[in-house]
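> Here you go, sequence then predicted model.
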Amino acid sequence: MTTTVDARPAEARRRALLRTARDVAEDLAADAIARDQAGKPPVDETARLREAGLPAALTPPGPDRGTDWRTGCAVIRETAAADSSVGELLARHYAHTWSGRFYAGQDRAAALEEESTDGQWLWTGSIRPHRPWADVPGGPDAPGATAPATLRPRGSGYVLDGRRFLDTAVATADQIVLDAVCTTTREVLVVRVPATAPGVTAEPAHDRLGQRVAGAGRLVLDRVAVTAGQVLGVRPADEESTAPFTALAEPALRLALCQVALGTAEGALAEARDLSRGTRAGRDQDLFLTYGELATAAQTAAVVVDRATEVMARALGAGPALGADEPAAVAALVATAETVTAEAALRVAARVLEIADAPGLDRFWRNARVLTAHRPAAHRLRSIGEHYLNGS
């Protein structure tokens, strides 16, 4: 006798979550321009997300909780179309909630995810990729810089010191995921720090070009006590020594941010379309051509992003059984999605300023610029080319 699992409850939860995301997006769109102009930390936005239950829902899937990767990305994209800043806040939250699985192992991750769901925790963080922070223009204090924090052993735990720039929720998050260098072993450890821990100070950034409501800013860590239980695991020293499933951590975050860039392009195009409809310009053949070109660019990017999302979802579902060669293929697809989406987002956001004259449309271009500025296309294309030629 074959036992089948009733998928209806999970499907019902998925549909309910997507409805909630649409409701939240409509609410955010109503005052998106005013909030962008104010540029305040996302205190009100975080409250709206918690009221809707999104921080609890956007955690890795488990028994009667969490969200699968495909649905999580759909929620992020829907939100980003209405408010790119809040979309990025959710994207980084969702990606960082997977940190337990990437670094700590299934048992510890399950307990952490359950606690996060029960507490409606909002996550943020910054884990350095395998490159030195000194390569970042502007040095360690620049946005995007990742100067190493340090962990000094004390008793059964550590003392954490350092500074780190966070792109989202620096003053509104509940949990912060960071990497730091142990002063005795020189290992790079990934740790989880409660935002309210003594010694943690947030310095929100002001007057950003774009993503003004994402809550970016600098985190100052001054003799913060870290217990052994807050250490999720070791970040390997290089890509060659990284376990296949752990290697998904960085591309998963980048793919979540692709959803934000794509949502930004779709939101800009939809808002411009609504402004053009019903006007004399709405019968202009040249305008039809322009909208056709922009819609094609956005839809092409969506196809590439959806393919990468599907492949990432399968890789995440494999867990520790993921094959050794699979992360490179996933990363190459993510890099392709980033390249196509960045180009589409910038193109759409710039052109809508020419075809629809209305206050607030400039926010899409500013947001797209900030979202795509940290990873030059040439770096991605070289990585894609190297994988295509050598499989590396």
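Cool, the structure landed.

> CA only for contacts and neighbour counts going forward, please
OK.

> For residue 187, the count of nearby residues, please.
Using other C-alpha atoms under 10 Å, residue 187 is surrounded by 16 other residues.

> And here is the other one:
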Amino acid sequence: MNKIAQKVLEPTIEFSAPVTANSPELKQLFDFIALGASERDRDRILPFDIVELLRRSRLGALRIPVAEGGGGSTVRELFEVVIRLGDADPNVAHILRNHFVVIERILRSQRSERNRRWIKAVVDGSFFGFAGSELEAKRAGSGEVVNTRLTPDDDGYRLHGSKYYSTGSLYVDFIAVRLLAPNGTPATAIVPTKREGVERIDDWDGFGQRLTGTGTTTFTNVRVEAHEVVFDTDPDNDRLTYNATVPQLFLTAINAGIIRNVLRDAINLVHKRPRTFYHATAERAADDPLIQQTVGQIATNAFAAEAIVLQAADGLDQIIATRAKGGDESAASLEASLRTTKAKLVVDDLTLRSATLLFEVGGASTTKQAYNFDRHWRNARTLSSHNPASFKARAIGNYEINGTPLPSAAFF
């Protein structure tokens, strides 16, 4: 790992059980995370201490049923929490994205011995990451595996290969790795990150979401046990028609959280402004109708973004309800994907506009690096760039006009 500053804070919160969506400890935790978020972003301080605190809180078990030791939250409640964490620190929220994606797929599947083992690890505080992208693949998001392969090794395998965009893997305990089995069959191996031959490199150099560990992960002669390899056709690996809806909505929820953070910064900025412009209509910034209008617009954007995200999350809960009734999940899966795709188009735009409106609340002083107000736009732009809006809008239009189903690989 590159030599980059790591900040260590003294945690003061005690957790007697896994946090739930409404537990007071969760509010304390997010307030604590928010305290140093801007400084961490500005100075590129990796939040290992924050992730350790999240590990202790067992936030990663939020969606696991209470009977299995988890928080028992609905999908809607999960995304309410994601918005709040995105408000506190979008980098930290993004670090957990792949964890909840992997766990959601395990929760959908039958409780085989290995799935029970992985659920128990989460209840005990472990986080999971994902390494799927390869720069050698010709089309982004296609799921194509080029150079990450298993070779036979007695009663197990050896893993060789390299992945990029392995967001969060720098901080987690297990990584789900997309690969090719010896016979060329696509599969996923879930391996501990501390196993010999696993190297996580902090080489992500984007201008936003800079602390997410979205870099390279290499696997050199890594021992993989047979039970750690999950083939796409395995009976304990349940897959939806649209498997990428959760990770896509996760990014949109973080952007909704960023608008809440922008609103808080805007209000604080108004109250702290010692002066206003000579041609303003009021002596105090707080009494200026133009500033009031700007802050009001940001507040409205925050409200709309959260409502849209949670409406999309309801679509994911509907899949679970349909399954419980023994119904056909394919229609519910398509509906959830459509909601999530539409949500991205609107919320991303609201976030970027809100991040710009913040600078209308103040003057040139708001651009000082000490404030780090530009982090909102940088982070939102990076999140929204994961899958360009034009491609999403075109897919929605094709569905509405011609009835063509949305693409069913990544990004939907």
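It's in. Source: prediction; values computed, not measured.

> what's the TM-score for these two chains?
Scored against TM-score structural alignment, normalised by the length of structure 1, the superposed chains reach a TM-score of 0.83; 365 aligned residues with a C-alpha RMSD of 3.0 Å.

> Please identify the longest helix in structure 2, counting by residues.
Secondary structure of structure 2 per DSSP state H: the longest helix is helix 289-324.

> what about stretch 55-67 of structure 1, start to end distance?
This stretch, stretch 55-67 of structure 1, spans 11 Å end to end (C-alpha to C-alpha, to the nearest Å).

> And residue 240 of structure 2? What does it align with in structure 1?
Using TM-score structural alignment, the partner of residue 240 of structure 2 in structure 1 is residue 246.

> wait, isn't that match in contact with residue 105?
No - at 9.9 Å, residue 246 of structure 1 does not count as touching residue 105 under the criterion of C-alpha atoms under 8 Å.

> So which of these two has more stuff around it?
residue 246 (22 against 16).

> Skip the chain neighbours and tell me the closest residue to the more buried one.
Of all residues not flanking residue 246 of structure 1 in the chain, residue 102 sits nearest, at 4.6 Å (C-alpha to C-alpha, 6 or more residues apart in numbering).

> do residue 298 of structure 1 as well
residue 344 (5.9 Å).

> which position in structure 2 aligns with the one you found?
Alignment note (TM-score structural alignment): residue 344 of structure 1 maps to residue 350 of structure 2.

> Mind listing what's buried along stretch 54-73 of structure 1?
54-61, 65-69, 71-73 (16 or more other C-alpha atoms under 10 Å).

> Name the nearest of these relative to residue 292 of structure 1.
Closest approach to residue 292 of structure 1 among the buried residues of stretch 54-73 of structure 1 (C-alpha to C-alpha): residue 73, at 25.8 Å.

> what about the closest one, distance to residue 12 of structure 1?
17 Å.

> Could you measure from the aligned residue in structure 1 for residue 385 of structure 2 over to residue 365 of structure 1?
If you follow residue 385 of structure 2 across to structure 1 using TM-score structural alignment, you land on residue 373. Going from residue 373 of structure 1 to residue 365 of structure 1 by C-alpha to C-alpha gives 12 Å.

> Neighbour count: these two, which is higher?
Taking neighbours as other C-alpha under 10 Å, residue 373 of structure 1 and residue 365 compare with residue 365 leading, 24 against 10.

> Excluding chain neighbours, what is closest to that one?
Nearest non-adjacent residue to residue 365 of structure 1 (C-alpha to C-alpha, 6+ apart): residue 349, at 4.6 Å.

> quick one: what helix or strand has that neighbour in it?
Assigned by DSSP states H and E, residue 349 of structure 1 belongs to helix 326-355.

> how much does that helix stray from structure 2?
If you overlay the two and look at helix 326-355 of structure 1, the average distance to its match in structure 2 is 1.3 Å (mean C-alpha distance after the TM-score superposition for structure 1).

> Kindly report the same for stretch 294-301 of structure 1.
Mean for stretch 294-301 of structure 1 is 2.4 Å (mean C-alpha distance after the TM-score superposition for structure 1).

> count of neighbours near residue 113 of structure 2?
When neighbours are counted by other C-alpha under 10 Å, residue 113 of structure 2 comes out with 11.

> Could you do residue 151 of structure 1 as well?
Around residue 151 of structure 1 there are 28 residues (other C-alpha under 10 Å).

> Which parts of structure 1 are helices?
8-30, 32-38, 43-52, 54-57, 69-82, 84-97, 99, 106-119, 249-276, 285-318, 326-355, 362-372, 377-390.

> Residue 180 of structure 1: which of these is closest?
helix 99 (14.6 Å).

> which residues in structure 2 does that closest one align to?
Counting by TM-score structural alignment, helix 99 of structure 1 sits on residues 105 of structure 2.
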